[in-house]
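[1] Sharing a model that was predicted from the sequence below.
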Amino acid sequence: MALFKPIQVGNIVLKNRIGMASLTRNRAQNTYPMELMREYYVQRASAGLIIAEATLVTRQGTEWPHAPGIWDEKHIAGWKNITDGVHEAGGKMYGQLWHVGRVGHPDAPEQKLAGVPVYAPSAISARGGKFRHIPGNPGYVTPTEIDDPWIIIRLFKEAAINAKKAGFDGIQLHGANGYIISQFLDSNSNKRTDQWGGSVENRARFPLEVLKAVREVFGRDVAIKLSPAGGYNDMGMPLQETLDTFSYLISEADKLDIAFFELVRYAKQYDVEYDGVLRATQHDILESYRPYIKNAKLFLNAAVTPEEGEALVSAGKIDGIFIGFNYITHPDVVERALHGKPFDNVPDIPHLQTNATVTDWSTGYTDYPRAQY
């Protein structure tokens, strides 16, 4: 079975081609990884590769409290405890570096502690948003334009240095879902007239420079996650502009000899409707961008079943898959796929993320049963 054959990705060999996608679970305490998070990731170490939950390169006012960071020694120690556990269990683990850009909020406790404005490529607010942990559940605000993007690039590099110390096997840039890398790429959120905006080449400059910076730390063991169809967090350009932008970015990133791309295809559940119109730019991600990937490996995400993944890998269209939601409710995704067992654990929706009513953070987190084999 193609999905269960080892594969070399960058400088490491994965034992199978089923990856655990990055999943925001919000069990960090004051941005610091907890022991419970080690248990969670170790439970899922049979994955070919685990991508850690999105991890902030600097303190920001995210939509969710209890997101982890990686900017100081205590963060490094917390993550090292987790990567050590995953490695002891025979797994491999990438960190995912994250900056939320314009989808932060100045009234969020984390943003207040940061002491800086909500930054973005341009002073353009995203539509929507709902900060449930802030009184009144406010939406997105108009951000402050970043004066010098190199400052943010240096934050990513410093975070990569910390991730290296923390024992991650590599790092993935969160270039999807409307966060800061997406914001630079998208002409609707980036109206700059300097070298960081305007043309396709200028809008792609930021993600490419971040890739170069973190590659100085991790070498080939660097990846990027992209969602060209957009939709989420008010992302999306006209089709031709989308094709031009992402084909250029992917082609240029592939020349940097990175480990892999994770492409997120269109998924209706992540699309958003504004003024009666769906936001996403629906198109075939594989057909559109596969030809531009000549060196790196390609993994597909968004409602990909093991059966579909097996067919796509066998046909040579992709190198592997990432599974998201099913990894929340099934620590043994690989074993279930191998033995043909159903993904039948019922999601504990109220406890997927922490909130004021959750007192035992293991509930809906580490308490899902494995199947009988």
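    Right, received. Where do you want to start?
[2] C-alpha from now on. contacts and neighbour counts both.
    Will do.
[3] Tell me which residues are up against the top strand by length along the chain.
    When the chain is parsed with DSSP state E, its longest strand is strand 49-56. Strand 49-56 is contacted by residues 14, 17-25, 41, 44, 67-71, 91-100, 172, 174 when judged by CA atoms under 8 Å, 6 or more residues apart in numbering.
[4] Are any of those buried, and if so which?
    Using 16 or more other CA atoms under 10 Å as the burial test, these include 14, 17-22, 24-25, 41, 44, 67-71, 91-100, 172, 174 as buried.
[5] so what secondary structure elements neighbour the helix or strand hosting E262?
    In this assignment (DSSP states H and E), E262 forms part of strand 260-264. Contact analysis of strand 260-264 by 3 or more CA pairs under 8 Å, 6 or more residues apart in numbering; DSSP states H and E lists strand 222-226, strand 297-301 as its packing neighbours.
[6] Would you mind getting the angle between that strand and strand 297-301?
    For strand 260-264 against strand 297-301, the angle by axes from the mean of the first three to the mean of the last three CA atoms, to 10 degrees is 20 degrees.
[7] Below is an additional structure, to be compared with the one above:
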Amino acid sequence: MPSLFDPVQAGRLQLRNRIVMAPLTRNRAPNAVPTPLMAEYYAQRASAGLLITEATAISHQGQGYADVPGLYGTEQLDGWKRVTSAVHAKGGRIVTQLWHVGRVSHTSLQPEGQAPVAPSAITAKTKTYLIDDQGGRFAETSEPRALRLEELPGIVHDFRHAARHAVSTAHFDGVEIHGANGYLLDQFLKRGSNHRTDDYGGSIENRARLLLEVMRAICDEVGAGLVGIRLSPVTPANDVHDPDPQPLFEYVVRQLAPLGLAYIHIIEGATGGARELPDRPFDYDALKRAYRDAGGRGAWMVNNGYDKASAEKAVANGADLVAFGKLYIANPDLVERLRTDAPLNAPDKMTFYGGGAKGYTDYPALGQTK
């Protein structure tokens, strides 16, 4: 029976344990440029089998929150190169999560103050994070405009371009595509946010078209064995919903199966909340079977509120990887703490978004005092 601490292969990624640091937005990249402080933060956590970076915008249009990093400029790539170098020096493996927020943005964050883009011109009932003269604050998202059909190849190109430079220039070990949590690709998938009547709306096949075009383009660019994807079938995050998610996501994973991905990363339930939603039932075992039955051999990663006991149970029941989010904020040496059943540091929620070293790189490892 595999252990949480045993090595595992995920595509072309050889991982020293099955513990993953989930992507965590921390808003500490002014002008979308990764900083030396970020290099220290990720290097502190390099004992994870795999680090997944905070969501990273593929273009200026893809930005949705203040001070989140990008992957579309030279200075940004140079900043990420310092991060990957620091992680690799500690023997770690790190992939970047490629992100386009779609409608979850604000005009002040968009090129020339333009409206955010979306599958359909439907405002998300959610908030984004701004930093201005008033300091850091949450604000309502701006009304989006619907993407024109002729613009969609450009979105695919931006994903492909970001993936290529993530691997070849910034020296990431791979990439994860953000297809979850109510951002652009998830907005296209789900009927609550996609009211299109062209080839990218209506049927399941049409709504999944953009996500699958992006995935095929990235796999062609960097090799499928270095590519993962994050999906969230039923989360209500960022005002996203679909009335019938089971056939939708089973179709998606069946189409992904032949690509030979490194892994599938599934958020179970509400992101950062309940794992089971009475009004949104979902069979995750059936989802995994659909993927395996279609020939999918990538590692299966589970996520949402896991602790050591539930993670061990998940691995015993067939999960290959378990992603931990908030526990990694306050516990840079989480692998060793889980291995030895050591006490866990409690996170300072006031420092989650924005700021400097406080609540970011100053959490003590075992044997240290704060």
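    Done, it's in. Owing to the predicted nature of the structure, the values given are computational and were not obtained by experimental measurement.
[8] Mind putting the helices and strands packed on strand 260-264 of structure 1 into JSON lines with mean neighbour count?
    As requested, those are exported to JSON lines (neighbours: other CA atoms under 10 Å):
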{"stretch": "strand 222-226", "mean neighbour count": "26"}
{"stretch": "strand 297-301", "mean neighbour count": "22"}
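[9] Please tell me which residues of structure 2 the strand holding E262 of structure 1 aligns onto.
    The aligned range for strand 260-264 of structure 1 in structure 2 is 263-267, by TM-score structural alignment.
[10] Now do that stretch: distance to the chain's middle.
    Here the centre of stretch 263-267 of structure 2 is set off from its chain's centre by 9 Å, with CA atoms, centre = their mean, to the nearest Å.
[11] Can you tell me what sits against it?
    Contacts for stretch 263-267 of structure 2 (CA under 8 Å, 6+ apart): 10-11, 227-233, 235, 298-304.
[12] can you map out the helices along structure 1?
    In structure 1, the helices defined using DSSP state H lie at 35-43, 73-88, 109-114, 149-165, 180-185, 200-203, 205-218, 239-254, 285-289, 306-314, 325-329, 333-339.
[13] Can you give me the buried ones in the longest one?
    In this case it means helix 149-165 of structure 1. By 16+ other CA under 10 Å, the buried positions in helix 149-165 of structure 1 come out as 149, 152-164.
[14] cool, the first one as well?
    Within helix 35-43 of structure 1, the residues that qualify as buried by neighbour count (16+ other CA under 10 Å) are M37, R38, E39, Y40, Y41, V42, Q43.
[15] Just give the nearest non-adjacent residue to the second one, would you?
    Going back to what we said before, that points to R38 of structure 1. In space, R38 of structure 1 comes closest to I82 once its chain neighbours are excluded; the distance is 4.5 Å by CA to CA, 6 or more residues apart in numbering.
[16] how about the one you found, what's its partner in structure 2?
    I82 of structure 1 maps onto V83 in structure 2, by TM-score structural alignment.
[17] And L249 of structure 1, by the same measure?
    Here L249 of structure 1 is matched to V252 in structure 2, going by TM-score structural alignment.
[18] Make JSON lines from the helices of structure 1 and add distance to T62 of structure 1 to it.
    Below are the helices of structure 1 laid out as JSON lines (distance: least, CA to CA, whole Å):
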{"stretch": "helix 35-43", "distance to T62 of structure 1": "19"}
{"stretch": "helix 73-88", "distance to T62 of structure 1": "17"}
{"stretch": "helix 109-114", "distance to T62 of structure 1": "7"}
{"stretch": "helix 149-165", "distance to T62 of structure 1": "17"}
{"stretch": "helix 180-185", "distance to T62 of structure 1": "12"}
{"stretch": "helix 200-203", "distance to T62 of structure 1": "24"}
{"stretch": "helix 205-218", "distance to T62 of structure 1": "21"}
{"stretch": "helix 239-254", "distance to T62 of structure 1": "26"}
{"stretch": "helix 285-289", "distance to T62 of structure 1": "28"}
{"stretch": "helix 306-314", "distance to T62 of structure 1": "32"}
{"stretch": "helix 325-329", "distance to T62 of structure 1": "21"}
{"stretch": "helix 333-339", "distance to T62 of structure 1": "29"}
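[19] ok, back up a step: out of the buried residues of helix 35-43 of structure 1, who's nearest A2 of structure 1?
    For the buried residues of helix 35-43 of structure 1, the closest approach to A2 of structure 1 (CA to CA) belongs to Q43, at 23.6 Å.
[20] give the contact list for P143 of structure 1.
    By CA under 8 Å, 6+ apart, P143 of structure 1 lies in contact with R102, P117, V118, Y119, A120, S122, A123, I124, S125.
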